[in-house]
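Colleague: I would like to see how this sequence folds:
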Amino acid sequence: MDNNSTYIQVMIQSLNRKIEVLEKIIGYTQEQEHVLKEEEVDLDQFGDLIDEKQKWIEQLNLLDTGFEKLFERVKEEIQLHREEYHEEIEQMQGLIKKITDLGVVLQTSELRNKVRFEQYSANKKKEIREFKMSNTSASKYYQNMANQHQGQSYFLDKKK
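Modeller: Take a look at the predicted model:
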């Protein structure tokens, strides 16, 4: 029973750590949102934020895996002796509720960022398309003008 109590305490610590990691990820997501709101988006800064966030996401996945393994070890004991672990169970339920709330905040922030980034990408694609079209038009114009002068001088020389 002593080992199980220790495992439960480690699970609580894991949940607290998961909250910290989620808050860090939310912070990076909010920084990405600020970068995307700027008039001229700094893609290097945006990429750096993605890299940093990825490190924390990997940490979050490790915490999830560790928690699941611990839970499998003590699941039966907790179910059999629910009264003994009542306080710990309530504490874990509160932490899980907070984690769920943070997850919802993170999902909505990510969705907003996705929409903003898609708008940014669409605008950049449009700018590139317009640039290519104007470049092609200018090139054709200069080619046309160059060919017109050759044709005129040719006819002038023939008339002489």
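Colleague: use CA for all of it now, contacts and neighbours both
Modeller: Will do.
Colleague: Point out the other helices and strands that the one helix or strand residue 147 maps to packs with.
Modeller: In this structure, residue 147 sits in helix 86-159 according to DSSP states H and E. If contacts are counted by 3 or more CA pairs under 8 Å, 6 or more residues apart in numbering; DSSP states H and E, helix 86-159 sits against helix 2-37.
Colleague: to compare against the first, here's another:
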Amino acid sequence: MEQSVQSNDNSYLDIMVQSLTKKLAVLDAIEKVNMQQKEILEDDMSSPDAFDKTVDQKSEYIDQLDQLDSGFDKLFDRVKELLETDRESYRDKIIQMQELIRQITDRSVDLQKQEARNKELMTNRFAQVKHRAKSVRANSKATTEYYKTMMKSGLIDPQFMDNKK
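Modeller: Alright, predicted model coming up:
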């Protein structure tokens, strides 16, 4: 009976390690999307649709992270007491999970820095677009006013004057 319980616990721990490994892979994918967003935001010729596509991709990855976190938490709740009482039996798995968690934490910090950088790029990009829109409106208004003025000026068509008597 004791062997069966320990086998189940090892299976839970293996699944937890897999979950952490998958989470690290998803964080890598988010990092790639962040780099794409950076390139899009730095390219004046890029379209808003390209940026929207990356936002959708990132949203899917975040949903995956939420699912992985939820599953990990449920498994941890099942084995938490056992890990606290018999740490030495599961020492290798615990060390492996600690290392993965350390990597995940480091990657999360890097992602937060990338997000902050991209937010600043986006703010600058929106300011540029707003400035361009104001410039276009001002130019359009000036052109319209010019044409209105020219139409109202009542210019007289050129005429010849006969100075002979």
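Colleague: Tell me how the two chains score on TM-score.
Modeller: The TM-score (TM-score structural alignment, normalised by the length of the first structure) is 0.88; 152 aligned residues with a CA RMSD of 1.7 Å.
Colleague: quick revisit: relative to helix 2-37, how tilted is the helix holding residue 147 of the first structure?
Modeller: 30 degrees (axes from the mean of the first three to the mean of the last three CA atoms, to 10 degrees).
Colleague: Run the chain-centre distance for helix 86-159 of the first structure.
Modeller: Centroid displacement of helix 86-159 of the first structure relative to its chain, using CA atoms, centre = their mean, to the nearest Å, is 17 Å.
Colleague: Could I get the contacting residues of the aligned partner of residue 89 of the second structure in the first structure?
Modeller: When the first structure is aligned by TM-score structural alignment, residue 89 of the second structure is paired with residue 84. Residues near residue 84 of the first structure by CA atoms under 8 Å, 6 or more residues apart in numbering: none.
Colleague: Any idea how many residues pack against the equivalent of residue 118 of the first structure over in the second structure?
Modeller: Matched by TM-score structural alignment, residue 118 of the first structure corresponds to residue 123 in the second structure. Applying other CA atoms under 10 Å, we find 13 residues neighbouring residue 123 of the second structure.
Colleague: now residue 154 of the first structure: how far from residue 148 of the first structure?
Modeller: 10 Å (CA to CA, to the nearest Å).
Colleague: And for residue 60 of the first structure?
Modeller: Residue 60 of the first structure is 68 Å from residue 148 of the first structure, where distance means CA to CA.
Colleague: Settle it for me: which of these two has more neighbours?
Modeller: Counted by other CA under 10 Å, residue 60 of the first structure and residue 148 do not tie: residue 60 has more neighbours, with 20 against 12.
Colleague: I'd say that one and residue 21 touch.
Modeller: Yes - between residue 60 of the first structure and residue 21 a contact is recorded at 6.5 Å, counting by CA atoms under 8 Å.
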